[in-house]
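Trainee: Here is a sequence with its predicted model. Questions after.
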Amino acid sequence: MKKFRLSTWLGSGSTSDAAEGDEPKQNRRSFSPFSARSSAKVKDEISTEASASKDAYTMPESPVLSPSRLTELAKKIALETEKLEKYMQDNSLPMPTLDPSGPGDFPKLPEDIQKSRMEIIYATRELEALAHGPREDVRWKTWSLVPIDGTITLAELQSKTSLDPVNVARILRHVMTNRIFREPSPGVIAHTAASRLLAEDQSLQDWVGYNLEDNFPASAHVLQALNAYPEATSLTRTGFNFAFDTVDKEPMFVTFGKDPARAKRFGGAMLSLTGGEGYEVKHLVDSYDFGEIDSKGGTLVDIGGSHGFVCVDLAKKWRNMKFVVQDLPKTVDSAPNPISDDSQVSERIELVAHDFFKEQTVKDADVYFFRWIIHNYSTPYAVSILKNLVPALKPGAKVVIKDHCLREPGQETPWDERIIRSMDMVMLAVLNAQERNEDEYRELFKAADERYVFKGVMRPRGCRMSIIEAVWDPEGLGTAAGPNDSVPAEIKEE
């Protein structure tokens, strides 16, 4: 079949234009991607009978919390944990553990101690939600019909939708348990911080829509795809293809290309993702030393670089380098002109149409750069991309990849590992692609051409993405394989 690339032609709409222009606006997201979270909340408004019960767990009604709420929750967790632990010790009960040899179920507790246990659970969930902030705690899609600073009755809300009124109420009261919307009085709906963000942030709306309507159905069909095609390398035999009846017909991006609204939503979703915390372009700008290349007015080619926002940021720091941004014709044609209001920047950046599944057309550049590209492809496709560079490479040319690099299990912080490995599963579901570890990147370059010398992987502090580098050494002149020395030691992650 014809080979396809991950299209960044989706940037033709106004959302992408605004995001990929002169200002580094793609850095404004703090929403953490592909991570499901459930945060239950029990309303204060309970019946008199329930109020008398010892099972009436106390949670605040108002979403507007005082600055001391973090401390209040921490103290509550400590107090209730002390009660629970003392009871278990006094009664020689096994303490909870995540060790596989530990008990599978929590021991049966008396009513008052069970209440302490539930207070711990609900307080830790609220504390987690506060620590994340509302942008990271959103996972639903009902927002635009509720006034930003006012309220709307359930009856009014139902009249504006095609849903049955009973089901509208059921759905809303479910999402309220995740702190999305609130019911300040019976039958009256108002925003919380999370639902207000959805109403006001188009990229976040796109992110939620993409996950609910594209990614989740694809994920549900991954096992079906793997059972049918266990090699999992084809772009047209994925969970996405099984979900949308396009097996052996077309990749996901061709499907999106036939539906402009869906394509635009995906572009907005990727804006929300790639500007999220730990993914900002500043980590590359601040960490990678292009000083030697800049001093001689060298050239960097940003392959699959969309509208060139990465090169704009780099050009502001490195004032002598030249930049070539390559992407498909549709993306290049929709790029802002000029690409930057700073003429000293824009005059050094050229946008050129190019398909990276064809031979590289820019010869003898100093750096060939890929950001969010290689992880979109299974090994046969990724090797092909690197092979297509070979005719253009001069001795000493660098190939720099900015992508996730998987560490050994348990070496990440638990939160970062969950995000990165969730991304790995998403790539499997929609493209039969993958995140890779250092050895797998090394093997990619080796499979593409033995004359690539793998230099290693470095990850700037505070960044979830790594800098992977190889150097072209056609004559075997002794380019030493070793740590990447283009990242200063003081900003490398410890």
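Mentor: Here it is on my side, so go on. Please read all numbers here as calculations on a predicted model, not as lab measurements. Numbers count the residues shown, from 1 in each chain.
Trainee: Every contact and neighbour count from this point should use C-alpha atoms.
Mentor: Will do.
Trainee: ranges for the strands of the chain?
Mentor: 151-153, 182-185, 188-190, 299-303, 322-327, 349-353, 367-371, 398-403, 405-406, 436-437, 452-458, 466-472 (DSSP state E).
Trainee: closest to Thr71 out of those?
Mentor: Thr71 lies closest, by CA to CA, to one member of these: strand 182-185, at 23.5 Å.
Trainee: counting contacts, what elements does the closest one pack onto?
Mentor: Contacts defined by 3 or more CA pairs under 8 Å, 6 or more residues apart in numbering; DSSP states H and E place strand 182-185 against strand 188-190.
Trainee: try this one side by side with the last:
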Amino acid sequence: MTVQTSFPEEPSVREDAEVEAPAADSIRRMQELIRGMAVTQMIAAACEVGLPDAVAGDGTSLTSLSERLKVDADVLTRLARALSSHGIFEVEADGGIRHNEASRLLRTTTAGPSLHWAARFWAMPGIWRSWGALGHCVVTGEEAFSHVNDQDFFSYMNGSPEEEALYQRYMASGYPGRYAAIADVLTVAPGERVIDVGGGTGSLARAILERNPDAHAVVYDQASVISAGPGASGNDRLSTQEGSFFDEVPPGGDVYVLSWILHDWPDEKAESILRNCRKAMDAGARLVVVDRVLQEAPQECDPLDLVLDLQMLVLHGGRERTLDDFERLLKAAGFSAPQVLSARPEFSVIQARAV
């Protein structure tokens, strides 16, 4: 069978058009962008075999490292040399390797933020296949993950223990100090009840309770997520409840929190979550949303924000949103206009009231 492949028509070129030849650095930059997928896999492979953690502080021989890591010495050396050309590790001609500022970020044992799990997550098979189908999103407007993995993201993770473990490590390490930063800007009165909707293993709820010794909190999430966490043992002010925010949300809270929830979903599903929250809330109760807030003009956005906007599309059919987008969703679900409590490069904390 012959497969017909279509290509865009060649644009017509006017002979008299004054077009400058592209500068060499522009060509080189575009080549680097095109080959970015190779660099992603190089970094992930180094992390997968344990290279960042194995390199000693004062330098190590790649030959001795290959024996310790039980990998091919020649390929490890070639990988390390390629990474060093991108500013990751310092590699000498004699095969010595030592850390630099960039490579230290890939250690799991680093005292500061670690990007080890981010590197592993972005190169996982399920994620890699999905980004390979970005064209499907462009043509159809649909997510790519289900298209190439035959099930949605969360169902896939539930059935893939190794990738699920990497995903959870990535989520836990994504923004060091984020739970404390969120809890620091929330005002919770004595006796108030906080419902952390989709609260995962309860890290944010615990941070909120640490700062508010007279408050109570409920972590609400799916049974599989609740069972994987530490539960509420040892804290009589914290409880857990199993369920889906697409069905209902526990009533009786004074503060409802949606932390990194809405960006996973397209507008109609995000609105459904918000409406279920509103049904559970009395008038005047507060809703706190933690998510990235995009600027309207792309040149005012951090490029990472816009990459992550596409990541939400590719994996879930979701999106990052502007403040106007949030206001529109909140108003449709029965909330006041949002108030920005905190704006950081990685995320913003916004608050609205049930009206």
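Mentor: Yep, that arrived. Only a predicted model underlies this, so the values are computations on that prediction, with no experimental measurement involved.
Trainee: Make CSV out of the strands of structure 1 and add mean neighbour count and distance to Ile121 of structure 1.
Mentor: Below are the strands of structure 1 laid out as CSV (neighbours: other CA atoms under 10 Å; distance: least, CA to CA, whole Å):
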stretch, mean neighbour count, distance to Ile121 of structure 1
strand 151-153, 16, 30
strand 182-185, 18, 21
strand 188-190, 20, 26
strand 299-303, 23, 47
strand 322-327, 24, 49
strand 349-353, 19, 53
strand 367-371, 21, 40
strand 398-403, 22, 36
strand 405-406, 22, 31
strand 436-437, 16, 35
strand 452-458, 24, 38
strand 466-472, 23, 35
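Trainee: need those in JSON lines with distance to Thr71 of structure 1, can you?
Mentor: Shown next, in JSON lines, are the strands of structure 1 (distance: least, CA to CA, whole Å):
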{"stretch": "strand 151-153", "distance to Thr71 of structure 1": "30"}
{"stretch": "strand 182-185", "distance to Thr71 of structure 1": "23"}
{"stretch": "strand 188-190", "distance to Thr71 of structure 1": "27"}
{"stretch": "strand 299-303", "distance to Thr71 of structure 1": "47"}
{"stretch": "strand 322-327", "distance to Thr71 of structure 1": "49"}
{"stretch": "strand 349-353", "distance to Thr71 of structure 1": "51"}
{"stretch": "strand 367-371", "distance to Thr71 of structure 1": "41"}
{"stretch": "strand 398-403", "distance to Thr71 of structure 1": "37"}
{"stretch": "strand 405-406", "distance to Thr71 of structure 1": "35"}
{"stretch": "strand 436-437", "distance to Thr71 of structure 1": "40"}
{"stretch": "strand 452-458", "distance to Thr71 of structure 1": "37"}
{"stretch": "strand 466-472", "distance to Thr71 of structure 1": "36"}
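Trainee: contacting residues for Phe121 of structure 2?
Mentor: Each residue near Phe121 of structure 2 by CA atoms under 8 Å, 6 or more residues apart in numbering is listed here: 127, 163, 166-167, 170.
Trainee: Also Arg28 of structure 2?
Mentor: So Arg28 of structure 2 contacts nothing (CA under 8 Å, 6+ apart).
Trainee: what about the helix or strand hosting it, distance to the chain center?
Mentor: Element membership for Arg28 of structure 2, per DSSP states H and E: helix 24-34. Centroid separation between helix 24-34 of structure 2 and its chain, computed with CA atoms, centre = their mean, to the nearest Å, is 27 Å.
Trainee: ok, now stretch 230-239 of structure 2?
Mentor: 27 Å.
Trainee: End to end on stretch 284-295 of structure 1, go ahead and measure it.
Mentor: Counting by CA to CA, to the nearest Å, you get 18 Å between the two ends of stretch 284-295 of structure 1.
Trainee: which parts of that stretch are buried?
Mentor: Neighbour counts using 16 or more other CA atoms under 10 Å place 284-285, 287-288, 290, 293-294 of stretch 284-295 of structure 1 among the buried residues.
Trainee: can you check stretch 138-158 of structure 2 too?
Mentor: 142-148, 152-153, 156-157.
Trainee: Inside helices: which ones of these?
Mentor: 145-148, 153, 156-157 (DSSP state H).
Trainee: now, among those, which is nearest to Asn276 of structure 2?
Mentor: Distances from Asn276 of structure 2 to those, taken by CA to CA, are shortest for Phe153, at 22.3 Å.
Trainee: That closest one maps to what in structure 1?
Mentor: When structure 1 is aligned by TM-score structural alignment, Phe153 of structure 2 is paired with Met252.
Trainee: From Leu51 of structure 2, how far off is Gly229 of structure 2?
Mentor: Gly229 of structure 2 is 30 Å from Leu51 of structure 2, by CA to CA.
Trainee: more crowded one of those two?
Mentor: Leu51 (21 against 12; other CA atoms under 10 Å).
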